[in-house]
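In: this is a predicted model, with the sequence first.
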Amino acid sequence: MPPASRQVGKEARPKALDDSLKPYPITAAVESAMAVAKRGADELLVEADFLQKLARSEATGQALRIKLGLDPTAPDLHLGHTVVLNKMRQLQDLGHTVIFLIGDFTAMIGDPSGRNATRPPLTREQIEANAKTYFEQASLVLDAQKTEIRYNSEWS
């Protein structure tokens, strides 16, 4: 029977992992959370880093903050968005916080190269209307009460 906990030390972590993270025990609950995160995913980049973040979250009781950024360039989300929205919901169900990041600033700019006519600059009113419908649609999958809405213009 495998041990209920295993330690991931520096020697097991790739160089890309932030060495300032102290290793936390990888418990059965952490491994279960990792299995949920990986289910349906093609690849997790720096998997050991994510595993340590899950372990730190469990050890400290502090939820991970996971961001999903979408530019509101149209009034409707498309079917492809449901893949990542479902993954975000699974992480919410594990107790983590989802930040629904609206790319209002980037939508206002459009495609600055001028090569993509499907991404024209939008007015503030268009962006606000699209952002409202985006969150309404995303809330059909996400738990709206456990979702934080932010705008990338807050950082520009």
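Out: Nice, I can see it. Keep in mind it's a predicted model, so treat the numbers as computed, not measured.

In: only C-alpha atoms from now on, for both contacts and neighbour counts.
Out: Will do.

In: quick one, helices of this protein?
Out: For the chain, the helices defined by DSSP state H occupy 28-38, 47-60, 81-93, 104-109, 124-138.

In: for Gln52, give its distance to Val30.
Out: For Gln52, the distance to Val30 (Cα to Cα, to the nearest Å) stands at 9 Å.

In: right, so the helices of the chain: which one is the most enclosed?
Out: helix 104-109 (a mean of 21; mean count of other Cα atoms under 10 Å).

In: of the helices of the chain, which is nearest Arg150?
Out: Closest approach to Arg150 among these (Cα to Cα): helix 104-109, 9.6 Å.

In: quick check: Ala129 vs Ile102, distance?
Out: Distance from Ala129 to Ile102, by Cα to Cα: 12 Å.

In: nearest to Ile66 among the helices of the chain would be which one?
Out: Distance to Ile66, taken as Cα to Cα, is lowest for helix 81-93 among the helices of the chain, at 7.7 Å.

In: put this beside the first:
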Amino acid sequence: MTSLSRTAVGVLGAAGIVASSLITAPTAQAASGGGCAQYSEGYQRATYVDWKSCLSAPRPGIGRPDAYVTLRSGHPACKIVVRVLRTGDSKVMSLKTYDCPSGGIRMQRFAAPDFRGDNAVPGRAYATYTSIMWTGSQTATLPLKSPWLKLP
């Protein structure tokens, strides 16, 4: 056998071992979807707030909701509400309300508690809904959502 053919047999043998280990290895369950969606809200052509509503999976079966908020100086009094809802029954999986800072902020993080996904019902998905409640006028932004996240 020539040196070239021995090398080829060695490479093919190693590739076969790697391929067989990939076939027999247990499959990892991974979250799908999630991420952030960005929105803006204002009054009479003035933009008071920009925010991102986000949801991620820091480890299998766990969801992590958060929002990143920019408020302009001079914004009205408000509260920031971060909540996670589950598809199917709209069950609240996580919720946290914050008082807005009085001055301007730029992309400050506001988080709701991590939650455990309900894998007893297959196909469930979750989304973070973040809204800004303008407390002086008793109005609020629409509770705009992150992309859906499926947890294993």
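Out: Alright, I've got the coordinates. In this text the structure is predicted, and so the values were computed from the model without any measurement.

In: where does the TM-score land?
Out: Superposed pair, TM-score by TM-score structural alignment, normalised by the length of the second structure: 0.26. Supporting alignment: 72 aligned residues with a Cα RMSD of 5.4 Å.

In: adding distance to Lys67 of the first structure, write the helices of the first structure out as CSV.
Out: Formatted as CSV, the helices of the first structure follow (distance: least, Cα to Cα, whole Å):
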stretch, distance to Lys67 of the first structure
helix 28-38, 14
helix 47-60, 14
helix 81-93, 9
helix 104-109, 15
helix 124-138, 13
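
In: please name whichever of the ones you listed is nearest to Tyr151 of the first structure.
Out: helix 104-109 (6.2 Å).

In: elements contacting the closest one?
Out: Using 3 or more Cα pairs under 8 Å, 6 or more residues apart in numbering; DSSP states H and E as the contact test, the elements touching helix 104-109 of the first structure are helix 124-138.

In: what angle sits between the helix it packs on and helix 81-93?
Out: Compare the direction of helix 124-138 of the first structure with that of helix 81-93 by axes from the mean of the first three to the mean of the last three Cα atoms, to 10 degrees and you get 60 degrees.

In: returning to what we had before: and Thr147 of the first structure, which of the helices of the first structure is closest to it?
Out: helix 81-93 (8.4 Å).

In: which other helices and strands does the closest one contact?
Out: Where contact means 3+ Cα pairs under 8 Å, 6+ apart, helix 81-93 of the first structure is packed against helix 28-38, strand 97-102.

In: tilt between it and strand 97-102?
Out: Helix 81-93 of the first structure runs at 150 degrees relative to strand 97-102, counting by the same axes, to 10 degrees.

In: any idea how many residues pack against the residue nearest to Val92 of the second structure when sequence neighbours are not counted?
Out: Distances taken as Cα to Cα, 6 or more residues apart in numbering put Leu85 closest to Val92 of the second structure, at 4.7 Å, once the chain neighbours are dropped. A count of nearby residues for Leu85 of the second structure, using other Cα atoms under 10 Å, gives 19.

In: Leu85 of the second structure sits in which helix or strand?
Out: Assigned by DSSP states H and E, Leu85 of the second structure belongs to strand 78-86.

In: mind listing what's buried in the helix or strand just after that strand?
Out: Remark: after strand 78-86 of the second structure, the chain's next helix or strand is strand 92-99, criterion DSSP H and E. Across strand 92-99 of the second structure, burial judged by 16 or more other Cα atoms under 10 Å covers Met93, Ser94, Leu95, Lys96, Thr97.

In: who's in contact with strand 92-99 of the second structure?
Out: 65, 78-86, 110-115 (Cα atoms under 8 Å, 6 or more residues apart in numbering).

In: would you list every one of the strands in the second structure?
Out: Assigned by DSSP state E, the second structure shows strands spanning 32-33, 35-43, 46-59, 62-71, 78-86, 92-99, 105-111, 115-116, 126-134, 139-140, 144-145, 149-150.

In: with distance to Thr24 of the second structure added, can I get those in CSV?
Out: Output for the strands of the second structure, formatted as CSV (distance: least, Cα to Cα, whole Å):
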stretch, distance to Thr24 of the second structure
strand 32-33, 23
strand 35-43, 31
strand 46-59, 23
strand 62-71, 27
strand 78-86, 34
strand 92-99, 36
strand 105-111, 40
strand 115-116, 29
strand 126-134, 32
strand 139-140, 53
strand 144-145, 39
strand 149-150, 25
